[in-house]
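Could you look at this predicted model? Sequence included:
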Amino acid sequence: MTEYEHSRTMPAAPEQVFDQAANVDQMSSWLPEALHLHAEDLPAVTVHEDRSDEDTAALLRARRDQMRLEWGTRDQGDYTGWLQVAGIDSGASEVTVHLSFFDDSHDPGEQVVRDALDSSLRRLEEQVRLRVDNAAG
């Protein structure tokens, strides 16, 4: 099993960050660029990966009371992950994403995963900033 974790501070309250992260209709704006989510009957979703041109049955659960998203493959159990939002001082939040690959053949490698996590959290922060700026203005 291989695990990865990456965090980023965002300039918004945890509720605002979580609401943006958990918005299924806008997840493609911050997920890794090669992944596309299609919500079926939540928690059931399908994830399309451009790299392999494959669709994977998955589950996605949003736990607002815990400010946590959880996901994983539905049939194989090869992969799981979570996103946790925590409030920090002065109205900011810290977002942590954790990924677990139970089958090494599904692990794209450390550098690829780290780059994808960094890019995804950066794009999520951009979406949060847009949301906060639009709400304030």
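Great, that's in hand.

Could you use CA atoms for every contact and neighbour count after this?
Noted.

the strands in this protein, which residues?
Secondary structure of the chain (DSSP state E): strands at 2-10, 35-39, 44-49, 54-63, 68-73, 79-88, 92-101.

okay, the angle between the third one and strand 35-39?
Between strand 44-49 and strand 35-39, the angle comes out at 160 degrees (axes from the mean of the first three to the mean of the last three CA atoms, to 10 degrees).

Would you pull up how far strand 44-49 lies from the middle of the chain?
Computed by CA atoms, centre = their mean, to the nearest Å, the chain-centroid distance of strand 44-49 equals 13 Å.

packing partners for it?
Using 3 or more CA pairs under 8 Å, 6 or more residues apart in numbering; DSSP states H and E, the elements in contact with strand 44-49 are strand 35-39, strand 54-63.

Please compare the first structure with the one that follows:
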Amino acid sequence: MEYEESRRIQAGSAVVFDVAAELGWLPEEIETREIADDLVEAHSRETGADAAHAGLLRRVPDQLRLEWGLRERPDYAGWLQVSDQADGASEVVVHLSFLGDERPEARGASRAVDRTNRMLRRSLDRLADEVARRVPR
């Protein structure tokens, strides 16, 4: 299953990517630790779940892109892409891929699809709010 949300943000793509790459907009449940230039180790604990997840996030500044995945779940991956818009704004697209038995809907949770889409929208809201705090109007 593929999930994707996009958001228009009133700031240049370089500014938006710089804010996104700092990772302060990620959900509280995700803790990050720099392990190399443009490489971050991330740990998350799903609310109400017993399992913690460990993954890696890679920054690709020359492409204005973040890419991530989980070590124990090779059937999950995601990315965030920032692109310029004609009027000086940016578009941010965040994409998640769940393949195989790890798809949210394959786990039998009827609300998993809605929950995943809400999580993507909230993450983009936090990113837009963080950019707005840093960009003078």
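Here it is on my side, so go on. From a predicted model like this one, the values you see are computed outputs, not experimental measurements.

Please state their TM-score.
Once superposed, chain against chain, the TM-score is 0.83 (TM-score structural alignment, normalised by the length of structure 1); 128 aligned residues with a CA RMSD of 1.9 Å.

Of the helices and strands packed on strand 44-49 of structure 1, which is nearest residue 85 of structure 1?
Residue 85 of structure 1 lies closest to strand 54-63 among these, at 10.8 Å (CA to CA).

Would you check the span in structure 2 matched by that closest one?
The aligned range for strand 54-63 of structure 1 in structure 2 is 51-60, by TM-score structural alignment.

Just the buried positions in that stretch, please.
Residues of stretch 51-60 of structure 2 classed as buried: 53, 54, 55, 56, 57, 58, 59 (neighbour count, 16 or more other CA atoms under 10 Å).

go on, stretch 16-32 of structure 1?
Of the residues in stretch 16-32 of structure 1, those buried (16+ other CA under 10 Å) are 16, 17, 18, 20, 21, 22, 24, 27, 28, 30, 31, 32.

cool, stretch 112-125 of structure 1 as well?
By 16+ other CA under 10 Å, the buried positions in stretch 112-125 of structure 1 come out as 113, 116, 117, 118, 119, 120, 121, 122, 123, 124, 125.

which one in structure 2 is aligned with the fourth one?
Translated: residue 118 of structure 1. In structure 2, the residue paired with residue 118 of structure 1 is residue 121, using TM-score structural alignment.

what's its match in contact with, if anything?
For residue 121 of structure 2, the contact set (CA atoms under 8 Å, 6 or more residues apart in numbering) comprises residue 5.

let's see it at 10 Å
4, 5, 6, 7, 94, 115, 127 (CA atoms under 10 Å, 6 or more residues apart in numbering).

Save those residues as JSON lines, and put in distance to residue 67 of structure 2 too.
Shown next, in JSON lines, are these (distance: CA to CA, whole Å):
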{"residue": "4", "distance to residue 67 of structure 2": "14"}
{"residue": "5", "distance to residue 67 of structure 2": "15"}
{"residue": "6", "distance to residue 67 of structure 2": "16"}
{"residue": "7", "distance to residue 67 of structure 2": "18"}
{"residue": "94", "distance to residue 67 of structure 2": "10"}
{"residue": "115", "distance to residue 67 of structure 2": "21"}
{"residue": "127", "distance to residue 67 of structure 2": "16"}
